[in-house]
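In: I'd like to go over a predicted model; first the sequence, then the structure.
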Amino acid sequence: MTTDTVAQHHPRMHFHKLAPEVSKAMFALEKASREGLDPVLIELVKIRASQLNHCAFCLDMHVKDARKAGETEERIYLLSAWEEAEGFYTEKERAAIALTEAITVLTDGFVPDEVYERAARHFPEQELAQLIAMIVTINAWNRLGVTTRLVPGSYQP
């Protein structure tokens, strides 16, 4: 990507101003989906989904939020290769990341039983429900960000 291409990246619309009730509902969903989940795990999930969805705005935001929550640089930059970076993530985190990928990339057909069961072994049912809600929510945010071309770089935690 050239500098000229980057310079031309600008928002297509100001979604939050044009659909304030939808925005309000999304922020309420965001708040509700966080309940009972570890802040670092939340950011790992959001970063991984945003990587898969190519949402630069959300990547910028959630990397900054992860740092603020105490996440290390090493774990942040290894996240796209988490399966090979086995010693860097707990089994619970790895199960959450695998579930994030399966839910995010539904074009593969479905969430495989083994991925769901792996997550179910590490998360009590209530927490698993919250995790699924969080993954669905970040995917919705990613789709809004990519579609409306939110510009990365300005977010401050």
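Out: All right, it came through fine. Because the structure is predicted, anything quoted here is derived from the model rather than measured.

In: from here on, contacts and neighbour counts on C-alpha atoms
Out: OK.

In: Any chance you could list what contacts stretch 120-137?
Out: 26, 29-30, 33-37, 42, 45-46, 49, 91-92, 95-96, 100, 103-104, 119 (C-alpha atoms under 8 Å, 6 or more residues apart in numbering).

In: now swap in stretch 27-44 and tell me
Out: Residues contacting stretch 27-44 (C-alpha under 8 Å, 6+ apart): 62-63, 65-66, 69-71, 76, 79, 93, 97, 127, 130-131, 133-134, 137.

In: put this beside the first:
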Amino acid sequence: MTRQQHGNDGAEARRPRVDFAQAVPKAFKALIGFDAAACEGLDPALVELVQIRSSQLNKCAYCLHMHTSDARKAGESEERLHMVAVWEEAAHFFTVKERAALALTEAVTLVAQGGVPDEVYERAARHFEEAELARLLALICTINTWNRIALSTGKVPGTDER
């Protein structure tokens, strides 16, 4: 649906929503710590791919803008960034390990639609050591949490204050 179909043509001002970081600084700092611990030891390119894919699935424009920008700054190619949404059809753009991580990202992000199938988990477990797999799962959980916070608090894409 377009904004007009929702009855919002963009002319009316949006009511401000809670500033999560200011309202619950302990929770915000804890989530930042959890996120940092999850990323520790993971390939930074893989981290961005996971965060991008989860943000696409959750339709979180704020996080998608942030993580595609971060990926570009880290040297990720435009070609691969364009292919993340269709990674299964564009498998040759991604390593076997990245594809296993993206499959796990989709299963965990969409967990309510069918759980995490054994074959998806086992595929990831073949490519990641146990601690690395646990960090990957933590990363997927943190980006899903960030997506939900950004969406529910009305974060505007392109206004990242980091």
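Out: That came in fine, so what should we check first? This structure is a prediction, so every number in the text was calculated from the model and none was measured.

In: Can you give me the TM-score here?
Out: After superposition, the two chains reach a TM-score (TM-score structural alignment, normalised by the length of the first structure) of 0.93; 157 aligned residues with a C-alpha RMSD of 1.8 Å.

In: what's around the aligned partner of Asp19 of the second structure in the first structure, how many residues?
Out: Applying TM-score structural alignment, one finds that Asp19 of the second structure aligns to His14 in the first structure. Counted with other C-alpha atoms under 10 Å, the neighbours of His14 of the first structure add up to 11.

In: Now which residue in the first structure aligns to Gly75 of the second structure?
Out: Match for Gly75 of the second structure (TM-score structural alignment): Gly70.

In: Repeat that for Cys39 of the second structure.
Out: Match for Cys39 of the second structure (TM-score structural alignment): Arg34.

In: how close does that match get to Phe27 of the first structure?
Out: 11 Å (C-alpha to C-alpha, to the nearest Å).

In: between these two, which one's more packed in?
Out: The neighbour comparison of Arg34 of the first structure against Phe27 (other C-alpha under 10 Å) goes to Arg34, with 17 against 14.

In: so how far is Leu128 of the first structure from the more buried one?
Out: Plainly put, Arg34 of the first structure is 12 Å away from Leu128 of the first structure if you go by C-alpha to C-alpha.

In: sorry, back to before: just give the closest residue to the match of Asp19 of the second structure, not the sequence neighbours.
Out: Thr148 (7.5 Å; C-alpha to C-alpha, 6 or more residues apart in numbering).

In: Just give me the longest helix of the first structure.
Out: Secondary structure of the first structure per DSSP state H: the longest helix is helix 125-148.

In: Can you spell out the matching residue range in the second structure for that helix?
Out: By TM-score structural alignment, helix 125-148 of the first structure lines up with residues 130-153 in the second structure.

In: picking that back up, filter the contacts of stretch 27-44 of the first structure to the buried ones?
Out: 62-63, 65-66, 71, 76, 79, 93, 97, 127, 130-131, 133-134, 137 (16 or more other C-alpha atoms under 10 Å).

In: which one among these gets closest to Ala85 of the first structure?
Out: Compare each of these with Ala85 of the first structure using C-alpha to C-alpha and the shortest gap goes to Leu79, at 8.0 Å.

In: Let me know the distance separating the closest one from Gln8 of the first structure.
Out: Taken as C-alpha to C-alpha, the span from Leu79 of the first structure to Gln8 of the first structure is 29 Å.

In: With Glu73 of the first structure instead?
Out: In terms of C-alpha to C-alpha, Glu73 of the first structure sits 29 Å off from Gln8 of the first structure.

In: Likewise for Thr147 of the first structure?
Out: For Thr147 of the first structure, the distance to Gln8 of the first structure (C-alpha to C-alpha) stands at 15 Å.

In: of those two, who's got more company?
Out: When Thr147 of the first structure and Gln8 are compared for neighbours, Thr147 comes out ahead with 14 against 8, by other C-alpha under 10 Å.

In: Next up, the contacts around the more buried one.
Out: Arg12.

In: let's see it at 10 Å
Out: By C-alpha atoms under 10 Å, 6 or more residues apart in numbering, the contact list for Thr147 of the first structure reads Pro11, Arg12, Met13, Phe15, Cys55, Trp141.
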